[in-house]
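> The following block contains a protein sequence and its predicted model.
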Amino acid sequence: MQPYMQCPAHLSQESELRVRYNDATRGVYFIGTTPPKTSTALADVAGIADKLVERIQDLAFDGLIVYDIQDEGSRTSKPRPFPFKTTHDPRYYSSLLNQKTGRPVITYKSVVQSDVGEFDHWLCEAWEQYNVRDIVLVGSPSTQNQISLPLNQAYQALLDNTHPFFTGGIMIAERHAKKGNEHERLIDKYQKGCNFFISQAIYDTQATIDILTRYALECQSQGIKPQRIILTFSPCGSAKTLEFIEWLGVSVPEATSLRILNAENPLHESIRMCCASLNQILEAVIEYDLPLGLNIESLTNRREEIEGSILLYKLLRSTMDMYLAQHEFRKLQGVDKVF
């Protein structure tokens, strides 16, 4: 049981991100993290949050993302590289980080095991007790699972809730590569209330370019304003981490995997490849005027990879800021290329 955290009266009753997302000419930048494991004493959770805040305090970031970690063993027959352990309530950790940074925090919520009544209660507590304003709903990792609350019903329950959450969804490039309809899913989720989308960790550059291009063109065709797409990148410093990335369902091309694993410094090679990947993505889709953002995460608690994620954030943010500024300048001048 997490402690009750009443939202102070002076805090905003609206999402700060909702306003920031309206400016398609600028990027929006996040740090992704997970709540501490439930094996961590509650009294120590605030200290862990303090360490994270200390690491990122010098970064210019718009907010944080707190994941709702679920056991995804039903999605694959492969053994999980790292054992699954439950975590403290994401709402509680989000509230701590919001208080300590003064920045918005997007909170993930897995809805699989809820019913409508339980989910509505969860939402009211999230808003009133934990100051959660920004939320991403996550459905079942496998169609084989028994699902109490399908994702479509969860979106409707969110719309019916009395609180005006700013809602996002998941974009999975790998799913588009297999089924070719992820762009339709994004538009359907938008019609159900989603105003931004967060990708899985990106290692398959072309798969990401494909879904972004298809989504942008479909929005143009239907006369729909494209919603913000937040691109997630995560460094990889070991074979074990790479195995975990692939276990999570992230597509890693063989050549990419071999280059990382055979590099003198795998972590630095993965960072270099993430930078190259973002450059390729932006070069391919920047002319479509998709509102974009970045989310940088570390998938393990290894100090080397956490520090690598901070460096990766700095590099990728500077890259996206430059691309967006150059694109805005070209539009202002009415020319195709000036750099």
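It's in. As the structure is a computational prediction, the values presented were derived from the model and not from experiment.
> Please count neighbours and contacts with C-alpha atoms only from this point.
OK.
> Tell me where the stretch 151-300 of the chain has helices.
151-160, 173-179, 182-191, 205-222, 239-247, 254-261, 266-285 (DSSP state H, counting those that start in this stretch).
> a markdown table for those, including distance to Phe329 and mean neighbour count?
Shown next, in a markdown table, are the helices of the stretch 151-300 of the chain (distance: least, Cα to Cα, whole Å; neighbours: other Cα atoms under 10 Å):
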| stretch | distance to Phe329 | mean neighbour count |
| --- | --- | --- |
| helix 151-160 | 38 | 17 |
| helix 173-179 | 30 | 17 |
| helix 182-191 | 29 | 18 |
| helix 205-222 | 21 | 18 |
| helix 239-247 | 37 | 18 |
| helix 254-261 | 34 | 15 |
| helix 266-285 | 15 | 19 |
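> Turn those into CSV, including distance to Tyr323.
Below are those laid out as CSV (distance: least, Cα to Cα, whole Å):
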stretch, distance to Tyr323
helix 151-160, 34
helix 173-179, 22
helix 182-191, 24
helix 205-222, 16
helix 239-247, 28
helix 254-261, 24
helix 266-285, 7
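> how about those, which one is nearest Lys85?
Among the helices of the stretch 151-300 of the chain, the nearest to Lys85 by Cα to Cα is helix 239-247 (14.4 Å).
> Presented hereafter is structure B, for comparison with structure A:
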Amino acid sequence: MLSDKILNNVSGAMLYGITPPKEKTAKEKLLTITEKRTNRINSLHCDALVVYDIQDESSRTNEARPFEYFPTLDPLSYTTTYHVTLDCQKIIYHVVGKYTEEELRHRIAECAAQNYLSVFVGAASNNQRTRIKLPDAYALWNAAPQKGGLGGVVIPERHRNTQDEHLRILEKQRQGCSFFISQCVCNIEIVKNFISDYCWEIEDRGEKNAYMIFTLSICGSTETLRLMNWLGIDIPKWLKNDLARSKDILDASIKLNLNIAKELYEYCREKHLACGFNVESISPKKEEIAATEILFYELKKHLAAVSIA
């Protein structure tokens, strides 16, 4: 299981990320969606399924959202109800500010009972109203009599701006996090800057490193490119140009993501930092979702080859 790779610092974990269907989805359609998802994800033989907890991020920026925001089903109840037959571990995101203390305690206990891992997510901005702050959520997790593994979110773009993301991660480790999942990575330089600062800080302090999981997102259209940009993902100008002007944007996205993953994996190996990858599509378009499978298989094949070499 993924938890074993995290515990033993074994690189090469492969995760697949999904968003729950919209709240208003009819039950008949919901059953069809989840059956197709279950079959597709089981065929990937991934180490874990990541199920996101979506929040409205409009308070984070003054720019208009490219697509309308729709609330989705709760990731915990959705996974427990509809993805029981998935043959992999599950990671449930929790936007902690949505919940009361009692609700979050229940979620922690439920994840422990189901052997799910959790990722706690803070507010999208300082202006967002919340019921629970992230430090209080960590305190609740630490006080829980039974709890599953806990992870956090790492944002390389924040490190570019503040130069202290590695210190934030170390503080989250002290509060219980054993692994971290990034938002989509496109600018490899800012990711490597974070990794370098983190690894040197770990060495200076004599502390143990956490397991890093880097998210790769398929971009199959200029509309998806705009959404990625709105979400705060740093996309270098050359990469935007190469995607927007390519004759086959899906093929270009697969190849660019593979190159990013290969370079990051080698850099982490040099730094003795255990890492894995999370493949997702932020678009619901069938062709972009199909491209995630190609990217997943190609990357999994590459990681298997380099682990043997």
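Thanks, I have it. On a predicted model such as this, the values are computed, not experimentally measured, just so you know.
> coming back round to it: looking at the helices of the stretch 151-300 of structure 1, spot the one closest to Arg20 of structure 1.
Of those, nearest to Arg20 of structure 1 by Cα to Cα is helix 182-191, at 17.8 Å.
> which secondary structure elements does the closest one contact?
Contact here means 3 or more Cα pairs under 8 Å, 6 or more residues apart in numbering; DSSP states H and E; on that basis helix 182-191 of structure 1 packs against strand 166-171, helix 173-179, helix 205-222.
> closest to Gln113 of structure 1 out of the ones you listed?
Nearest to Gln113 of structure 1, of those and by Cα to Cα, is strand 166-171 at 17.9 Å.
> corresponding residues in structure 2 for that closest one?
Alignment of strand 166-171 of structure 1 against structure 2: residues 149-154, by TM-score structural alignment.
> Can you say which of the helices and strands packed on helix 182-191 of structure 1 is nearest to Asp71 of structure 1?
strand 166-171 (17.4 Å).
> Excluding its own residues, what touches the closest one? List them.
Residues outside strand 166-171 of structure 1 that contact it (Cα atoms under 8 Å, 6 or more residues apart in numbering): 15, 17-18, 133-138, 182, 186, 189, 193-200.
> Just the buried ones out of the residues you listed, please.
Buried members of these, counted by 16 or more other Cα atoms under 10 Å: 15, 17-18, 133-138, 182, 186, 189, 193-200.
> Filter the residues you listed down to the ones in strands?
Asp134, Ile135, Val136, Leu137, Val138, Phe196, Phe197, Ile198, Ser199, Gln200 (DSSP state E).
> These into CSV, with extra columns for distance to Trp122 of structure 1?
Formatted as CSV, those follow (distance: Cα to Cα, whole Å):
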residue, distance to Trp122 of structure 1
Asp134, 14
Ile135, 12
Val136, 14
Leu137, 12
Val138, 14
Phe196, 21
Phe197, 22
Ile198, 22
Ser199, 25
Gln200, 25
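> any idea which of those residues is closest to Ile229 of structure 1?
Ile229 of structure 1 lies nearest to Phe197 out of these, by Cα to Cα, at 4.9 Å.
> Now which residue in structure 2 aligns to that closest one?
So, by TM-score structural alignment, Phe197 of structure 1 is matched to Phe180.
> Please look at that match and Asn209 and confirm they touch.
No - between Phe180 of structure 2 and Asn209 there is no contact under Cα atoms under 8 Å: 10.6 Å.
> hmm, back to that, may I see the buried residues of the match of strand 166-171 of structure 1?
Neighbour-count burial for stretch 149-154 of structure 2 [16+ other Cα under 10 Å]: Gly149, Leu150, Gly151, Gly152, Val153, Val154.
> from the middle of its chain, how far away would that stretch be?
Relative to its parent chain, stretch 149-154 of structure 2 has a centroid offset of 9 Å by Cα atoms, centre = their mean, to the nearest Å.
> What's the separation between Val53 of structure 1 and Gly47 of structure 1?
According to Cα to Cα, to the nearest Å, Val53 of structure 1 stands 10 Å off from Gly47 of structure 1.
> If you could redo that for Ser221 of structure 1, that was the one I meant.
According to Cα to Cα, Ser221 of structure 1 stands 50 Å off from Gly47 of structure 1.
> before we move on, what about Ala60 of structure 1?
Distance, Ala60 of structure 1 to Gly47 of structure 1, using Cα to Cα: 22 Å.
> Repeat that for Ile31 of structure 1.
For Ile31 of structure 1, the distance to Gly47 of structure 1 - Cα to Cα - is 18 Å.
> These two: which is more packed in?
Ile31 (23 against 11; other Cα atoms under 10 Å).
> Quick check: that one is in a helix.
No - membership of Ile31 of structure 1 in a helix is not supported by DSSP: H, G, I helix; E, B strand; the rest coil, which gives strand.
> Please say which position in structure 2 it maps to.
By TM-score structural alignment, Ile31 of structure 1 lines up with Tyr16.
> same check, this time on Trp122 of structure 1
Here Trp122 of structure 1 is matched to Arg107 in structure 2, going by TM-score structural alignment.
> Helix, strand, or coil at the residue nearest to its match when sequence neighbours are not counted?
Spatial nearest neighbour of Arg107 of structure 2, excluding adjacent residues (Cα to Cα, 6 or more residues apart in numbering): Leu76 at 7.6 Å. Following three-state DSSP, we place Leu76 of structure 2 in the helix state.
> Understood, closing this out.
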